[in-house]
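# build me a model from this:
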Amino acid sequence: MTARSARLNGYLFVVIAAGGFGAMPIFARFAYAEGVDLATMLFLRFAIAAALMTLVMLLWRLRWPRGRDLWLLIGMGALGYVGQAYCYFAALRYATAGLTTLLLYLYPAIVTILAAVLARRRLSGLRLAAVLAALFGAALAVGDSIGGSPLGIILGVGAALIYSVYILVGARVTDSAGAIPGATVVMLSAAAVYGGIALAQGMTLPHTGAGWAAVAGIAVLSTAAAIAAFLAAMKRLGAADAATLSTLEPVITIVLAAIFLGEAIGLRQLLGGAVILAAVLVLTRLPKTSA
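Just a heads-up that it's a prediction; the model follows:
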């Protein structure tokens, strides 16, 4: 595979991942409407996805990660995903959804800067401008409601920092472990932690077929496919560019919310989406980062 074709595949994987993650709030709205609580939804999300990915591992006879890679992947799921989710959902109690989402989308800038520091390389002005433009586009896209307490801001930044570390670790581990084996271990470890939390709090399962369909959508499209695709994208594009290109997620969420939930798309959302797409186009013309 040539470098150009590998990079094109990386863009495709980012779009798949962004589509899956971007659809998750839509699926979640339907799941909540059918009586599913947060702890149960998170457990079912990772448990179903882990079962599906384990089946893929067995059918394709893929090699399970071992040694240092295995422990790093377990940490990514049990600490990274759980910690990021806790900070994010806790932040929603002390800050508006708009501010919380914006703070989470600091992660492309954090990943880009940390990747440059770790690789001891100079960050180009054009790449930095694209990252900042994507962040500005996300700020426009999340809407007018930006406010919260200091605790909410701390938790929101915490979610971005944890996810940034998750991405940087994942970029290095995926090179040796592979995207599908790596994603499978991440999902299994996250499912184990969320299972304990759900059992402690008591599970509230979906009451209807529509509820189970929404949970299945979260597990299959927004977890199994999205995580595996994102890890594959990082292997081909580098952590920094994969993270920045993922700012397509709020654009996809806004479009899907308009289609399936009847939510209006305002001028700010259109401008934000245009800025993000412009940043994405700039990044596609830059060489791959080393991390």
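# CA atoms for contacts and neighbours, from now on please.
Fine.
# which is the next helix or strand following the helix or strand where Gly19 lies?
Following DSSP states H and E, one finds Gly19 within helix 3-33. Later in the chain than helix 3-33, the nearest helix or strand by DSSP H and E is helix 38-60.
# who's in contact with stretch 224-237?
The contact list for stretch 224-237 (C-alpha atoms under 8 Å, 6 or more residues apart in numbering) reads 6-7, 9-14, 16-21, 49-50, 52-53, 170-171, 174-175, 178-180, 182-183, 187, 241-242, 288-289.
# ok now it, how far from the chain's centre?
From the chain centre to the centre of stretch 224-237 is a distance of 10 Å (C-alpha atoms, centre = their mean, to the nearest Å).
# now do stretch 260-269
Centre to centre, stretch against its chain (C-alpha atoms, centre = their mean), the figure for stretch 260-269 is 22 Å.
# let's compare: structure for the following, please.
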Amino acid sequence: MLVVIASWLVFRHRPSRTTTLCLAVAVLGAVLTAGQVGAGSAAGVVFMFAAACWYTGYILVSSKVVQKVDSFTSITVVMFGASAAHILILALTNSHLPSDGKGWLATLGAAFFSTVIAMGFFFAGVRIVGPGEAAVLSTIEPVVSIVVGVTALHESLGIVRVTGAAMVLASVAVLARSAGMSGDDAGQRYSER
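Prediction:
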């Protein structure tokens, strides 16, 4: 939601009615999919909102950067920056690295598949459809988490979560099929900025 609003304010990219409706349905669906959340602390809420704002800025900046450089260069810069930040945190805290080959293999696999590959697809998507639509489309993540949880971890699946997942999938499908989302139109629209 923040990305669509910020994209409108910063880049004057007014979201279409379809995007706005899909965003509202996807956010509501994601809330239902996440399930009941505990009370939490005020500090936790502040940190989560700060993270959402930071990620919004990241997506908006990325939407402009990926228009000027290829996705591989973008991914390389992001990954080296993230690695440097992790090394700094490792040096400043009492953190530990994996102690055996299995730990390193799991770490490298997670880094490659869930970070490098995911970011590559995300940057390609931002380049094609723009930041707002990419943010709405990325709301499918909780649905994928549910599918993995149910199939691999044998978690239970209630009607509320199914309803939320269906809402997210429906909004993503509608957004992907909307007339303004054709690859040529969207790519042209964002490359002109």
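# which residue numbers in the second structure go with the helix holding Gly19 of the first structure?
Using TM-score structural alignment, helix 3-33 of the first structure lines up with nothing in the second structure.
# then stretch 216-226 of the first structure?
Using TM-score structural alignment, the partner range for stretch 216-226 of the first structure is residues 108-118.
# what number of residues lie near Phe13 of the first structure?
25 (other C-alpha atoms under 10 Å).
# if we can go back for a sec, now the contacts of stretch 224-237 of the first structure: which count as buried?
Listed as buried from the contacts of stretch 224-237 of the first structure are 7, 9-14, 16-21, 49-50, 53, 170-171, 174, 178-180, 182-183, 187, 241-242, 288-289; burial here means 16 or more other C-alpha atoms under 10 Å.
# so which elements touch the helix holding Gly19 of the first structure?
Counting contacts by 3 or more C-alpha pairs under 8 Å, 6 or more residues apart in numbering; DSSP states H and E, helix 3-33 of the first structure is packed against helix 209-219, helix 226-237, helix 248-260.
# and with 10 Å instead?
Judged by 3 or more C-alpha pairs under 10 Å, 6 or more residues apart in numbering; DSSP states H and E, helix 3-33 of the first structure is in contact with helix 38-60, helix 209-219, helix 226-237, helix 239-245, helix 248-260, helix 267-284.
# could you look over the ones you listed and pick the most buried one?
helix 239-245 (a mean of 29; mean count of other C-alpha atoms under 10 Å).
# which bit of the second structure covers that one?
Against the second structure, helix 239-245 of the first structure falls on residues 131-137 (TM-score structural alignment).
# how far apart are the matching stretch and its match in the first structure?
Here the mean offset of stretch 131-137 of the second structure against the first structure after fitting is 0.7 Å, by mean C-alpha distance after the TM-score superposition for the first structure.
# can you give me the offset of that stretch from its chain's centre?
On C-alpha atoms, centre = their mean, the centre of stretch 131-137 of the second structure falls 8 Å from the chain's centre.
# would you mind measuring from Ala129 of the first structure to Leu283 of the first structure?
From Ala129 of the first structure over to Leu283 of the first structure the distance is 10 Å, taken as C-alpha to C-alpha, to the nearest Å.
# what lines up with Ala82 of the second structure in the first structure?
Ala82 of the second structure maps onto Ala190 in the first structure, by TM-score structural alignment.
# what's the neighbour count on its match?
Neighbours of Ala190 of the first structure (other C-alpha under 10 Å): 26.
# of the helices and strands packed on helix 3-33 of the first structure, which is nearest Arg68 of the first structure?
helix 226-237 (17.6 Å; C-alpha to C-alpha).
# run a quick neighbour tally on the residue lying closest to His13 of the second structure once chain neighbours are set aside.
Closest residue to His13 of the second structure apart from its sequence neighbours, by C-alpha to C-alpha, 6 or more residues apart in numbering: Ser7 at 5.9 Å. By other C-alpha under 10 Å, 22 other residues sit near Ser7 of the second structure.
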